[in-house]
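Visitor: Could you look at this predicted model? Sequence included:
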Amino acid sequence: MVEIGNERSNQFWEKHCQQERLEAGVERDIRESFIRAKYQDRAWIPQPTGEDREALSKQLLVCVASNNLMRTIQLLVHGADVSYEDPNEPNPKLKTCLGVARHHKQTLQVELLEQNRALSSPKPVDIPQVVTKKGHLYKTGNDRTGWKRRWCTLDQFRGVEYFRSETDPDCQGDIKIHEMLSISLCDEEKDPKYPHCFELNTQSRGYLFCADSKAEMDDWIETLKKVIPRDGAEKLGFDKVGYLRKKDPHNVGGWKKRWFTLKGKSLVYYRREREELSEIDLKKVVELKPPDHVSGTPEALCCFQICLPDRVYTLRADTPAEAESWMQALRHTQVSGIPLSEQQTTSARIPIIVHKCLQFVETFGLEAQGIYRMSGNLAKIRRLILGFNQDARGFLINSEEYTVHDVAGVLKDFFKSLPDPLLTHSLYQDFVLVMKEAEHEQQLVQLKSLVEQLPPVNRETLKRIIGHLNRVIDHESKNKMGRTNLVSLFAPTLMTVNADAVSMQNAKYEFMCMDKMIQYYKWLFEVKDEEEAKEKELEEAKEKILRAAQQQKVVNVGMTSNMKFLNTIYILSRSGDTYGTYITPETSVGEIVEEVSTNKSLPPDHYALYLVIGEGDSYRVLSSSDRLLAALSSVGSECHLCLKPNAFYESIKPFMHQDGWESVQVHVREKKKWKRYPCAVRGKSFVQFKDNKCTNEVVRLAVSELDVFAGMEKAVRTDHKNPMPTRNFFWLKQTRGMRGHEDHTKYLCTDSEQDLQKLIAALVKAKYGPEGLQTPLLPTRPPPPELAVRRTTISVSPNTPKRHQFATASVQVSLCLFFNLHVTHYLFVLCRVFSPLQYTKW
């Protein structure tokens, strides 16, 4: 829709339209008639030139190889078969329209074809029925003192209207559809004479109605639920709003009706008059208990609990469906308990919490006796989950505070808390059936096919878990955990959500399935020799670190300016030359740029150091004054450094000397949806305004705490459900936490490249001053002898040590960082292993 646009679309749908176009404010009946004629009757489209369906389908086959989306739509509307197969095409991948579009990498054509599969069906399209209801209800006013009988009507266009009688032409009042937020039962307001009472809530007030019977009340509630907009809360800036009953801790069996609003990781509840009572900080949640886990109340199916370290909130909805809706919204604020598809993941599509827990266990716990069988400390497990909920990417597991059994407990709890198990509900019976009926060889073939049918995140996570279990088994002589032990622990955890509900007969086949996955891991997941070799080298490096720790017996060594860490700098690109150098907490970016450009004898240029995320999805140009180690630590492990000419500064240079920055229209990603706001840099702050008047601020962030990244993270860029509105994108990361905001990252798009450059230039100037990210012409001299000598003595290969290189401890650092065990995740290991003195000896 974005690619085609309204103008081009209307040129087709309204080509022969003789009547006037619709204007704002036109009556509903006229609007409905126009829209039905335009889309349902297709009254004004250009007619096909006599071709039959096969001819149109052949044209479609040719069209989808190009980017002409409008022509594809025309052919589909005129009757082309989206599933047509070319009988003369020998290549099976090019026989269908979908295959041709994929072959030519026409991603929007693929999307359009997949969305229109229904057009190939001979069944007529079902037109949804208009939602309407009429009848008598009792209504009370704002004072809630008296009830009056009113004739009420509801339809999905006009909303609710009420009259004195069925024949009265004068409407006494109405509630527009767009004003409706939620509907709830009434308890506190019940009058013995009017027991069947419900409340329709809007942003400004609640409307009380009462039916003659419970059945009539239920029918009104169900009908109203069909028309209440799902995005009503979102338009007010919330994730969810509505009435819930909160259990009174001071009154056994007592419930208080409260108005709740959910935004980010904050759940606030109010009295009826919307007077704020308290806030529940969802960052501190250690557990969310869904309805079927709550006992002791007659309304158990409608109840759920929010467990904090020091308090438990018991809440009750009107219906089980509403309770589940609230639970789903609350789960989205957590790492634990939300679907895998919505988790924060690494570039390898593995949830960050899983990645970090496995990394910790593989570094410290492969030889721990009873790993995964022994329980961890429950309080510490909850603290770990709390840390991941608050900031999964930035959270580090302290090896002195937590044991491997604590971390293993987090991993098991994470998989048990998933609403859909790792191997998915939809494929569960297929996995069991394969183990029941097939012969051994056929079992493996079908098992591999089922693994390939898993969603990408599930498949990659399963591969990582099974590979990890094999590494645990390799240390069975010390950890006493063989394949049988691990299968019995992980089969129910990965295949089902409620292991207690699985029959013993099925449990047997679950064990068989998991056992074969572990046994035939390399074949099932197509693990290549290079991948296996890399994993082996990685493990050897970790073992050397641990051996050094045991020999040194040094703990709690603080970070000092004398500590040095080996890091690799790529020259010009990831595929280019490399340079190994040591950095300390005090090393500046400018020092490294000068050292590398001089020692590598690069041609003179304005070089800059780029901090590149992933495979180049986005990057940040570092200032010469930035501390390099701090910059690396702020982004996590999936990054690398690249030295190349400062083209980034050249692109924003024309805007660096402008004074007084006007606002720019910016698309901001909020809760996975893009919204348009005016934004500007005012003084030393980045400001996001509510509207074009630029008077009401929505967000104000200190520029000094922001890092500006060009490009876009892969997960956002490839989100086809919520595509980016433009190609002019960048993102901001706040290094010290957004005050008043839970999301530490802002994803932004501008309408034009010039607006993008203006806004970035303003941010850079506010943070670094008028010179911004300008870099000097380097190198200015040939490499000095000491640098040349230094370069020859540093080897980034752990397999080719030199006698004169340096102390053993430094070799361990080289090993650790060479195998991509980056500073961010292993800093705490290094700080505890090596003393500051050893870093200065060489």
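Guide: Arrived safely, thanks for sending.

Visitor: Please count neighbours and contacts with C-alpha atoms only from this point.
Guide: Will do.

Visitor: Contact partners for the residue nearest to Thr745 when sequence neighbours are not counted?
Guide: Once flanking residues are discounted, Thr745 sits nearest to Lys733: 4.6 Å by C-alpha to C-alpha, 6 or more residues apart in numbering. Listed by C-alpha atoms under 8 Å, 6 or more residues apart in numbering, the contact set of Lys733 reads 706-709, 744-746.

Visitor: Next up, a structure to set beside the first:
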Amino acid sequence: LTSEGIYRKSGQNSKTTSLLELLRRDARGVRLKEGEHHVDDVANTLKRFFRDLGDGLFTGRWGQDWLRATALEDEGAKIEEYRRLLGTLPTVNRATLKALINHLFRVQLFSGENQMNTHNLAIVFGPTLFQTDGKDYKAGRLVEDLISHYVEIFNVKDQEMKKQQDEIMAIMKMREAASSGTQQAGDFICTVYLEEKKTEAEQHVKIPATMTAEELTFEILDRRKIVMKEKDYWSCFEVNEREEAERPLHYSEKVLPILHCLGTESYLVVKKQMSMENMLVYLASRVGDSKHGMMKFREERNLLGLGLSTGFHDRYFILNHACLRLYKEVRSHKPEKEWPVRNLKVYLGMKKKLRPPT
């Protein structure tokens, strides 16, 4: 946000190409590091990504409707037309456009430091989004309108604006502290909820690279002055709203890698483990026990960013304290696959879009 000439300056072509290749292969797996990736290389990669999109963000010939709307003289009518056109975009295009314009809106708020006001950003991103190489001035005008009227066009709530601004200010303070030597660079600010996802339950927490789920849990309880009573088992959970699934983090898990992999529909919440007492009673009487039986199994393969799956098959499983083994059938002697228990991530809930056969 404070980098002078951001998006106007070009990064190194070789670094942009390799970073774009990494993002296309596995976007969530990419870790941006300040020493390794220069801010202009990252900015250039973002521009290249939009420029290379097959149909463009505004989906091919329908983009002309957006460009025609820039000619409307009545400001209210123009905003209303943009809102209508936004509703016609495919869901992923609409979400991507909002994320991008939200980012550019934040960038121009810091134009005093980065020298990139709304007009300058529009000059860069108009040709990028419409893949016109600057031949159509209306593309720049459209981007300028979208940034200037971001709140009205995308129907952004005050609460959402305030939350983002608070997060940005927290990051700014953290960076100032890092540059003055009072704090480790690399710490990360994130929002964690207590018991449920509500504004009044959120906490902005600084997450060092070494912080574990147990330490984060104690940090939240300490901030809210909650005293742990006997047989109260508090844990940190990773919650996925879209799939209505959650995963209690192991107390020794590092939080930072989890945060880097969370999607927009996921968040962290600290709450009581209601079933812990029953689990402890069960485990006390089941030393060295194992479970076995038939299950429906489906494997997902992430090839070049495509989530390809093989369909469901009946498989025989054996689970013990050390590993989970998969056999083609009950009579098989050699397992097809084997996973150490410590590497498993078990989610509680329902993955709605999976459509299992039973």
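Guide: Thanks, I have it. Since the structure is predicted, the reported quantities are computational estimates derived from the model, not experimental observations.

Visitor: hang on, the earlier thing: emit the PyMOL select command for whichever of the contacts of Lys733 of the first structure are buried.
Guide: Selecting the buried subset of the contacts of Lys733 of the first structure in PyMOL, with 16 or more other C-alpha atoms under 10 Å as the burial test, is done by:
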select buried, resi 706+707+708+709+745
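
Visitor: now, which of the contacts of Lys733 of the first structure lie within strands?
Guide: 706-709, 745-746 (DSSP state E).

Visitor: related to what we said a few turns ago, just checking the distance from whichever strand or helix holds the residue nearest to Thr745 of the first structure to the centre of its chain.
Guide: Using DSSP states H and E, Lys733 of the first structure sits in strand 728-734. Distance of strand 728-734 of the first structure from the chain centroid (C-alpha atoms, centre = their mean, to the nearest Å) equals 16 Å.

Visitor: same thing with stretch 330-350 of the second structure?
Guide: 27 Å.

Visitor: Touching that stretch from outside, list them.
Guide: 243-248, 316, 321-328.

Visitor: try 7 Å
Guide: Stretch 330-350 of the second structure is touched from outside by 243-247, 316, 321-328, with contacts defined as C-alpha atoms under 7 Å, 6 or more residues apart in numbering.

Visitor: closest to Asp166 of the second structure among the residues you listed?
Guide: For those, the residue nearest Asp166 of the second structure by C-alpha to C-alpha is Glu246; the value is 26.6 Å.

Visitor: And that closest one? What does it align with in the first structure?
Guide: Using TM-score structural alignment, the partner of Glu246 of the second structure in the first structure is Tyr619.

Visitor: okay, now its match: neighbour count?
Guide: 24 (other C-alpha atoms under 10 Å).

Visitor: what's it in contact with, if anything?
Guide: Tyr619 of the first structure touches 610-613, 709-711, counting by C-alpha under 7 Å, 6+ apart.

Visitor: likewise Thr726 of the first structure?
Guide: By C-alpha under 7 Å, 6+ apart, the neighbours of Thr726 of the first structure are 749-751.

Visitor: That one looks like it's in a strand, true?
Guide: No - using DSSP: H, G, I helix; E, B strand; the rest coil, the assignment for Thr726 of the first structure is coil, not a strand.

Visitor: how close does it sit to Glu662 of the first structure?
Guide: Distance, Thr726 of the first structure to Glu662 of the first structure, by C-alpha to C-alpha, to the nearest Å: 20 Å.

Visitor: quick one, helices of the stretch 151-300 of the second structure?
Guide: 158-179, 213-223, 255-261, 276-284 (DSSP state H, counting those that start in this stretch).

Visitor: go on, the stretch 351-500 of the first structure?
Guide: Using DSSP H, counting those that start in this stretch, helices in the stretch 351-500 of the first structure cover 352-364, 378-390, 404-416, 425-437, 440-453, 456-474, 476-479, 483-495.

Visitor: With Val764 of the first structure as the reference, name the closest of those helices.
Guide: Comparing these by C-alpha to C-alpha, helix 378-390 comes nearest, at 28.6 Å.

Visitor: which one of the ones in strands among the contacts of Lys733 of the first structure sits closest to Leu827 of the first structure?
Guide: Asp707 (21.5 Å).

Visitor: picking up where we left off before, from the contacts of stretch 330-350 of the second structure, which would you call buried?
Guide: So, by 16+ other C-alpha under 10 Å, the buried ones in the contacts of stretch 330-350 of the second structure are 245-247, 316, 324-328.

Visitor: what residues are up against the aligned partner of Lys15 of the second structure in the first structure?
Guide: The criterion is TM-score structural alignment: under it, Lys15 of the second structure has Lys380 as its aligned partner in the first structure. Going by C-alpha under 7 Å, 6+ apart, Lys380 of the first structure touches Asp406.

Visitor: And Ser179 of the second structure, what's its match in the first structure?
Guide: Match for Ser179 of the second structure (TM-score structural alignment): Gln550.
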